[in-house]
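1. no FASTA, just this:
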């Protein structure tokens, strides 16, 4: 496949990216004959995106609009989940969400999946089915997430262990102090289970103030003691957003030393951790959309460039360099944590891309610009005309209404409708 007439992030225009198999074979100033040529019409070609925190099983996408019914607190939302979702099949809802995310350029996902006595393993089974159905279009890593707590919900530990046996790749946790009211019990249990199964941890931590800082310290201590550096992430970490300077930097040093990362979605109702400062202190940082159009809240589109813009705005990231740093958090950090090779528009790089109607990375973030073609490991995963291409190899696009191979001047070429390069999203 030849991706023709591309703009590159370094400012070069009119470039041609030749893909062979799953990798970039060449970046050329002039086109070469190829059976499949996709003309990007001058669009910016960027590495495909990573959503490092979402909940595919909670999605209400694909259903009629459902007014928000949960109360303002976490437990009310958990109870609403348990009341509303059991009667709704997981696969259609998760698929509808996933395809929105694909259309926006994300191809790597870490999805938390509720494992509770009320749901058992049905949500995991549904998400694993969606993962299998989209294996040629994206990478999905699943987290066995105890949404109802661990110690307060008898039977949950056994369910979490069975979830790991059935295919969950990471173990979750949730507010060991506020939800379980037994931080030692929960953390000892989940770290022990993770150690026995050789998996990492991703712990939801909404706890504020001293309570949240205490939980972070306990997580870091266990991570170091068990040699799990680089395998443990804290999702949210709201306590870091309002911590006094001394305690903030002490927590940052603790996390950096233990190799504990922080995932943020830029929650609107909570203090945002100072992500740029934390990253400078050595804390791994990644971003995710978290809840999108579900019983927890109506907002969210699946667009990680939009998410990067929200977080960049809240961080007051105004310079191109700062916005490029935020962009790195939606491409590199989460992919590395999942053991996925980071895509790159470079010779030898993994050919996972998204085309964007922007002149550079900073504009793509600031304007969360219109997306076009999405490629996953050398295969077209999303086409703006034909939508999801069901794992079709790039070469099979020739049968679509948008692409047909013709012989012209002795070269195999393709006629492809161009995506507008400067159209607002």
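-> Sure, I can see it. Source: prediction; values computed, not measured.
2. every contact and neighbour count from this point should use C-alpha atoms.
-> Noted.
3. the longest strand belonging to the chain: which residues count as buried?
-> In the chain, with assignment by DSSP state E, the single longest strand is strand 106-114. Under the neighbour-count criterion of 16 or more other CA atoms under 10 Å, strand 106-114 has 106, 107, 108, 109, 110, 111, 112, 113, 114 buried.
4. angle of the next helix or strand after that strand against strand 106-114?
-> With elements assigned by DSSP states H and E, the helix or strand that comes after strand 106-114 is helix 122-133. Relative orientation of helix 122-133 versus strand 106-114 (axes from the mean of the first three to the mean of the last three CA atoms, to 10 degrees): 160 degrees.
5. and helix 122-133, what does it pack onto?
-> helix 90-103, strand 106-114, strand 139-145 (3 or more CA pairs under 8 Å, 6 or more residues apart in numbering; DSSP states H and E).
6. got the angle between it and strand 139-145?
-> 170 degrees.
7. only the buried residues of helix 122-133, if you could.
-> 122, 123, 124, 125, 126, 127, 128, 129, 130, 131.
8. just the helices in the stretch 151-300 of the chain please.
-> 156-166, 183-197, 209-225, 245-258, 275-280 (DSSP state H, counting those that start in this stretch).
9. nearest to residue 38, out of the ones you listed?
-> Distances from residue 38 to each of the helices of the stretch 151-300 of the chain were compared using CA to CA; the minimum, 37.2 Å, belongs to helix 275-280.
10. and that closest one, what other elements does it pack with?
-> Helix 275-280 packs on strand 285-287, going by 3+ CA pairs under 8 Å, 6+ apart.
11. distance of residue 81 relative to residue 5?
-> 47 Å (CA to CA, to the nearest Å).
12. pick out whichever of the two has more residues nearby.
-> residue 5 (24 against 20; other CA atoms under 10 Å).
13. ok, back up a step: with distance to residue 172 added, can I get the buried residues of strand 106-114 in TSV?
-> Shown next, in TSV, are these (distance: CA to CA, whole Å):
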residue	distance to residue 172
106	22
107	22
108	18
109	15
110	11
111	11
112	8
113	9
114	9
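14. closest to residue 249 out of these?
-> residue 110 (27.9 Å).
15. tell me the contacts of the closest one?
-> 51, 52, 53, 54, 140, 141, 142, 143, 338 (CA atoms under 8 Å, 6 or more residues apart in numbering).
16. change it to 7 Å
-> 51, 52, 53, 54, 140, 141, 142 (CA atoms under 7 Å, 6 or more residues apart in numbering).
17. now the buried members of those.
-> By 16+ other CA under 10 Å, the contacts of residue 110 give 51, 52, 53, 54, 140, 141, 142 as buried.
18. which element, helix or strand, includes the third one?
-> In other words, residue 53. strand 49-54.
19. next, the angle strand 106-114 makes with that strand.
-> Using the same axes, to 10 degrees: strand 49-54 against strand 106-114 is 10 degrees.
20. comparison target below:
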């Protein structure tokens, strides 16, 4: 299969504390020669000051001062690199259980999730939580890197035991493409180059796997959804009668002459003109930022959605959502939150917790109704005004929401509409 050299692959790393995520990314960057000499020199000097004999690879991603002082990753650190075969964006997320919300952030746009497992400890609760979140977010590919193989003597039986345990757990998940690679990020085994210490492993190293994975677009090209962000009404000579609606085309294709409906009002019109960053267009394909002119003067405002009249989303105030609770504080019963959905912002209330997920068994706990940090659950939400929704499975952009606590302005939950 031919790989597009310009194709961008977004991947996230996740795992428990000290599983070696930042070291793995540092090894990827260092061995693939994706780091400038001055950066290497600066990191080498910092490593020397910290008492390392060689280069501390984790410092290539742990860029915040607090992270370096504590020796942990406390935020989502993004890095960009390119090989002759592909371009990459890496989201390195923290491992502490209280920062699982950062993993949700880093994984929300990923094509691939890399989950690290310490070869000494095997599959633990945080491993299961990260794997389930990756599945919940419909990440199509998961690469399980069993790290620190050097600390278990590079033994094949350790690798096989952990692989079997993970496969038994993941059999209930939506994601079906799981790949397993035994590595030592510290020494570089099976990261960029094949390991001489594990001749029993016949698969490809991690970088080769990332370079050759088939990545299909995660943008829905069928259902045209244009959330309006702002109304353009320039008051200058030649533009007094001009009115256009600007935003980012969330999914699908819109063309001049398309019959469209404005939701939730239900008014209909026809697309008169489309303009993109480079000028006038005959058609626009998601995710392009555009402005649209209609043939009729209709009341359209921010939060409305322009869709093709023969293909409309559901307008709903009662919504069922798979929710990841991210807030430090517990959810308050029937408390009001602000819900953000595309460009639409409304007040909302969690009406009911249908069930919570037991992360160890993936079973449902219907008797528990309190929501605490890192809980994953199915809830019913009611909004003050209709949202124009699709299921997350069909459309990531119009199928996702976040909840914001009005008193703290903190994002307390991320959800996928079912």
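-> It's in. Quick caveat, the model's predicted, so the values are computed rather than measured.
21. please work out the TM-score for the two chains.
-> Overlay of the two chains. TM-score (TM-score structural alignment, normalised by the length of structure 2): 0.32; 195 aligned residues with a CA RMSD of 6.0 Å.
22. nearest to residue 320 of structure 1, of the buried ones among the contacts of residue 110 of structure 1?
-> residue 51 (21.8 Å).
23. for that closest one, give its distance to residue 337 of structure 1.
-> On the measure of CA to CA, residue 51 of structure 1 and residue 337 of structure 1 end up 12 Å apart.
24. same question for residue 310 of structure 1.
-> 23 Å.
25. now do residue 201 of structure 1
-> 11 Å.
26. who has more neighbours out of the two?
-> Taking other CA under 10 Å, residue 201 of structure 1 and residue 337 do not tie; residue 201 has more neighbours (27 against 19).
27. is the more buried one in contact with residue 170, as I believe?
-> Yes. If you go by CA atoms under 7 Å, residue 201 of structure 1 and residue 170 touch, sitting 5.7 Å apart.
28. now do the contacts for residue 383 of structure 2.
-> Neighbours of residue 383 of structure 2 in contact, by CA under 7 Å, 6+ apart: 317, 318, 346, 347, 348, 349.
29. could you dump the residues you listed to TSV with secondary structure?
-> Listed next are the contacts of residue 383 of structure 2 as TSV, based on DSSP: H, G, I helix; E, B strand; the rest coil:
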residue	secondary structure
317	strand
318	strand
346	strand
347	strand
348	strand
349	strand
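30. for the nearest residue to residue 8 of structure 2 once chain neighbours are set aside, give its distance to residue 115 of structure 2.
-> Nearest non-adjacent residue to residue 8 of structure 2, counting by CA to CA, 6 or more residues apart in numbering: residue 87, 4.8 Å away. Using CA to CA, residue 87 of structure 2 is found at 20 Å from residue 115 of structure 2.
31. which of those two has more neighbours?
-> Neighbours per residue, other CA under 10 Å: of residue 87 of structure 2 and residue 115, the larger number sits with residue 115, 24 against 17.
32. where do the strands sit along the stretch 51-200 of structure 2?
-> Taking DSSP state E, counting those that start in this stretch to define them, one finds strands in the stretch 51-200 of structure 2 at 77-83, 86-92, 112-118, 141-147, 177-182.
33. closest to residue 164 of structure 2 out of the ones you listed?
-> strand 177-182 (10.3 Å).
34. can you give me the buried ones in that closest one?
-> Those would be 178, 180, 181, 182, for strand 177-182 of structure 2 by 16+ other CA under 10 Å.
35. which strands and helices lie in contact with the very next helix or strand once past it?
-> Using DSSP H and E, the helix or strand that follows strand 177-182 of structure 2 in sequence is helix 206-212. Contacts defined by 3 or more CA pairs under 7 Å, 6 or more residues apart in numbering; DSSP states H and E place helix 206-212 of structure 2 against no helix or strand at all.
36. so which bits of helix 206-212 of structure 2 are buried?
-> 206, 207, 208, 209, 210, 211.
37. residue 11 of structure 2 versus the last one, what's the distance?
-> This points to residue 211 of structure 2. 12 Å.
38. quick check: residue 273 of structure 2 touching residue 291?
-> No. The criterion here is CA under 7 Å, and residue 273 of structure 2 misses it with residue 291 at 8.3 Å.
39. who has more neighbours out of these two?
-> For residue 273 of structure 2 versus residue 291, neighbours defined as other CA under 10 Å are more numerous around residue 291 (25 against 18).
40. how about the more buried one: what's its closest non-neighbour residue?
-> Closest to residue 291 of structure 2 by CA to CA, 6+ apart is residue 246, at 4.1 Å.
41. doesn't residue 294 make contact with the one you found?
-> No. Contact criterion CA under 7 Å: residue 246 of structure 2 and residue 294 do not qualify, at 11.9 Å.
42. residue 11 of structure 2 touches residue 87, doesn't it?
-> No. Between residue 11 of structure 2 and residue 87 there is no contact under CA under 7 Å: 10.9 Å.
43. picking that back up, for residue 213 of structure 1, state which of the buried residues of strand 106-114 of structure 1 is nearest.
-> Out of the buried residues of strand 106-114 of structure 1, the member with the shortest distance to residue 213 of structure 1 (by CA to CA) is residue 112, at 23.0 Å.
44. any idea how far the nearest residue to that closest one once chain neighbours are set aside lies from residue 163 of structure 1?
-> Once flanking residues are discounted, residue 112 of structure 1 sits nearest to residue 143: 4.5 Å by CA to CA, 6+ apart. To residue 163 of structure 1, residue 143 of structure 1 is 9 Å away according to CA to CA.
45. between these two, which one's more packed in?
-> Higher neighbour count among residue 143 of structure 1 and residue 163: residue 143, with 30 against 24, using other CA under 10 Å.
46. my guess is that one meets residue 113, correct?
-> Yes. Applying CA under 7 Å as the test, residue 143 of structure 1 and residue 113 come out as touching, 5.9 Å apart.
47. thinking again about what came up before, rebuild the contacts of residue 110 of structure 1 as TSV, extending it with distance to residue 196 of structure 1.
-> Below are those laid out as TSV (distance: CA to CA, whole Å):
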residue	distance to residue 196 of structure 1
51	27
52	24
53	24
54	26
140	23
141	19
142	18
